[in-house]
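Participant: Structure here, sequence nowhere to be found:
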């Protein structure tokens, strides 16, 4: 009897185990139910490779085409992290987050998006450290191919949205490395330029300058009228980088298409006469009082306030400036004015603009939420989410099915400059390590502080190139 009871008990345990196995696979993908589907972990299930998280990990499903057979996976609770450095409290950024969160709830009702936001350039140091410690967000915006080169990003070449990318997106150097696509394009952006108060320019009889001398003459007229010619917010060093590199781009590439490569291979030095000219112009402008006195102690939002209030006539910023300015005017109760745009130039009137996304949207190669991450990226790239965000950013579409209607006529001016001048998918920084660019910015801020420009100061940028050249990931063309 005792042996028989033990035998019956063993048989019952086998049946229970079989039933549990069947239950665990019901509603899931065949052969994909190997991990725990409870979803109690904040970053995904331990031991879950992502294959059982809402569909096949091949990425064949877009956000709107998730596998209906994965009902249990769709209902599971999890937290997915999304990282960025630019999603702040501006209206269109708040609306973007809300649209993404609401859209994702339709796909995964019990999911939570945790936004990992650190405003400004410090985000990139943080992201690098997170990748090194395996704590990076599941989905993240990024700016350089360093992450792809280091193996931090997932190959997204086979994703459905790739076929929607336009020609500019396909040439974007931020996205592709060694023949593979590691990121989706964000807003199609000019790399920066000079935005001006058109009403003030009209009052003073100033036309958008085409040469450096016309630019300096405009500054003198503005100063004589009691206004600050250009508002700088160099406490945010990325604005100093934008100012410097945009001006250098118009001095170099229109005359020598290979200037960047020459800087990289050492044919051209960082104290080259062409580079010195830009610093000399800044020196002149500082001496004549064309910048706000607190240029080094205020950030870009504060400089934007100077512009919106009418205290400053010009500001060097990216394509988000029109919408940011309109919002600042409304919140500050300032007098409205029409904003205008022109690019930096050289003495002869040559100019160049960068046009690319400059921002990739990638997926952590080690995420445990593979399909969930792909669905989140696809949602962010959908026309209904991207179009209003692009309008707020002042960005041009990088997808053929995304249409943006800009209310501000200045965007037509931007398009005219893009169509009529030299437009490149990369800037000068694509050919130097970050340390060299930082060293050049240090020299710029030194001049803006009132120290006379000394070409010998550029040696630090040359030394940084010699030390960190191996870190440069050249444009893949």
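Facilitator: Right, received. Where do you want to start? All of these numbers come straight from a predicted model, not from anything done at the bench. Residues are numbered from 1 along each chain as shown.

Participant: When you work out contacts or count neighbours from here on, use the C-alpha atoms and nothing else.
Facilitator: Fine.

Participant: Could you identify the helix or strand that succeeds the one helix or strand residue 241 maps to?
Facilitator: In the assignment (DSSP states H and E), residue 241 maps to helix 237-252. On the C-terminal side of helix 237-252, the closest following helix or strand by DSSP H and E is helix 259-265.

Participant: ok, structure two:
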């Protein structure tokens, strides 16, 4: 009887040990602390239900502290298994240091285009180290009630765009466009890099700039500045002192008719605006021209190269790269669009409009983000200043472009 009891206890202990060995907990490092409940209540439960034995913990850090905190954890060997990746150089440096695993062979990578993967690849695209999750799309959000009242249709060409602005200005009820230059980045992000791709032909021009076969002083790169110089007549009194929150408030309070936008505004605007909204992509030069949109890669997820659970981590990343995850994530965070090649059906009408442009226009990313802002002067930051100066009228388009090109050439030499 005692021997039978001993065997039963031994068997029970062995079974418990086996169960414990199979029960793996993965930790996600992220700077996005605003979507904690979405991970906890929606995303993680869906994965765990389909993958018994794998538990996942979402452990975010405040955005401004993320890079430093993550580097400290990686150095100490205490970082999580899954690393949420910022685009381009910060994540590339983690890969070069051996902190992020090479995920090129992950099956889910087949679900993403070259443009989608470009923010998390080596410069030669030989290795991809994070699974793309979402991008943000640029364009213009407008007050539908204002457009209906004034008999304006969403413009498709630059001439129609300025005709609409003139009509809004002449009526006097609304500020034609809500954008200020005080914070500078708005002028570049929602200005220059919003309308610019239609001039430099998206990826064609961006890659030519990196290769050195085009320059910022070429006509296609000066032209967006020339359009921005005309915007100042439509931004309302005191736009030079207007901050980003000021612009948001002007639009959502119904005082402005058009807002040069990033799709990340959707969720907030839906909450704050009491009127119906629409959106249109950057107008092209002439009817029938190919259109280009800034569909900017924003967030991805990689694997800690030193994780104790590589197989389970890869299983989670395969799921992050799946159409199922894409649909769940994009609808939970309208305005952060899936980078998965499988179309995602969006529930939010404004998000539907933005993402529909992918089927009509060529996608590109912000021209300054890959390679060209690694030196000093930093091209991204200099483009902020130049865009604001051009709108303010304190620098001509040609001089702004010349200054940017000279700054870039002072440290950047294209690969032969």
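Facilitator: Arrived safely, thanks for sending. Only a predicted model underlies this, so the values are computations on that prediction, with no experimental measurement involved.

Participant: so what number do they get for TM-score?
Facilitator: The TM-score (TM-score structural alignment, normalised by the length of structure 2) is 0.75; 389 aligned residues with a C-alpha RMSD of 4.2 Å.

Participant: returning to that earlier point: pull the residues that contact the helix holding residue 241 of structure 1.
Facilitator: The contact list for helix 237-252 of structure 1 (C-alpha atoms under 8 Å, 6 or more residues apart in numbering) reads 120-121, 191-193, 232-234, 259, 274-275, 278, 300, 316-317, 344-346, 350-353, 427-429, 437-438, 441, 444-445.

Participant: List only those of those flagged as buried.
Facilitator: Buried members of the contacts of helix 237-252 of structure 1, counted by 16 or more other C-alpha atoms under 10 Å: 191-193, 232-234, 259, 275, 278, 300, 316-317, 344-346, 350-353, 427-429, 437-438, 441, 444-445.

Participant: so where do the strands sit in structure 1?
Facilitator: Using DSSP state E, the strands of structure 1 run over residues 78-84, 111-117, 139-142, 176-177, 180-181, 184-185, 189-190, 193-197, 228-231, 312-317, 339-342, 352-356, 360-363, 422-424.

Participant: Contacts only, for whichever residue in structure 2 pairs up with residue 318 of structure 1.
Facilitator: Superposed on structure 2 with TM-score structural alignment, residue 318 of structure 1 falls opposite residue 262. For residue 262 of structure 2, the contact set (C-alpha under 8 Å, 6+ apart) comprises 136, 137, 138, 139, 140, 190.

Participant: got it, and residue 429 of structure 1?
Facilitator: Counting by C-alpha under 8 Å, 6+ apart, residue 429 of structure 1 has contacts 245, 437.

Participant: just residue 350 of structure 2 next, same as before
Facilitator: 266, 277, 278, 279.

Participant: And the residue nearest to the last one when sequence neighbours are not counted, how far from residue 182 of structure 2?
Facilitator: Among residues not flanking residue 279 of structure 2 along the chain, residue 141 sits closest, at 4.3 Å (C-alpha to C-alpha, 6 or more residues apart in numbering). According to C-alpha to C-alpha, to the nearest Å, residue 141 of structure 2 and residue 182 of structure 2 sit 21 Å apart.

Participant: So which of those two has more stuff around it?
Facilitator: Set residue 141 of structure 2 next to residue 182 and count neighbours by other C-alpha atoms under 10 Å: residue 141 wins out with 26 against 17.

Participant: So what does the more buried one match up with in structure 1?
Facilitator: Using TM-score structural alignment as the criterion, residue 141 of structure 2 maps onto residue 195 of structure 1.

Participant: what separates the residue nearest to residue 415 of structure 2 when sequence neighbours are not counted from residue 416 of structure 2, distance-wise?
Facilitator: Spatial nearest neighbour of residue 415 of structure 2, chain neighbours left out: residue 211 (6.8 Å); criterion: C-alpha to C-alpha, 6+ apart. As judged by C-alpha to C-alpha, residue 211 of structure 2 and residue 416 of structure 2 stand 8 Å apart.

Participant: Who has more neighbours out of the two?
Facilitator: Between residue 211 of structure 2 and residue 416, counting by other C-alpha under 10 Å, residue 211 is the more crowded of the two (14 against 5).

Participant: I'd say the more buried one and residue 412 touch.
Facilitator: No. Contact criterion C-alpha atoms under 8 Å: residue 211 of structure 2 and residue 412 do not qualify, at 10.5 Å.

Participant: Can you tell me which residue sits nearest the middle of structure 1?
Facilitator: residue 359 (3.3 Å; C-alpha atoms, centre = their mean).

Participant: show me the contacts for the counterpart of it in structure 2.
Facilitator: Matched across to structure 2, residue 359 of structure 1 falls on residue 299, judged by TM-score structural alignment. By C-alpha under 8 Å, 6+ apart, the residues touching residue 299 of structure 2 are 84, 85, 86, 87, 132, 133, 134, 135.

Participant: okay if I get those residues as TSV plus distance to residue 117 of structure 2 and neighbour count?
Facilitator: Formatted as TSV, the contacts of residue 299 of structure 2 follow (distance: C-alpha to C-alpha, whole Å; neighbours: other C-alpha atoms under 10 Å):
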residue	distance to residue 117 of structure 2	neighbour count
84	14	25
85	12	28
86	12	20
87	10	22
132	6	33
133	10	27
134	11	23
135	11	22
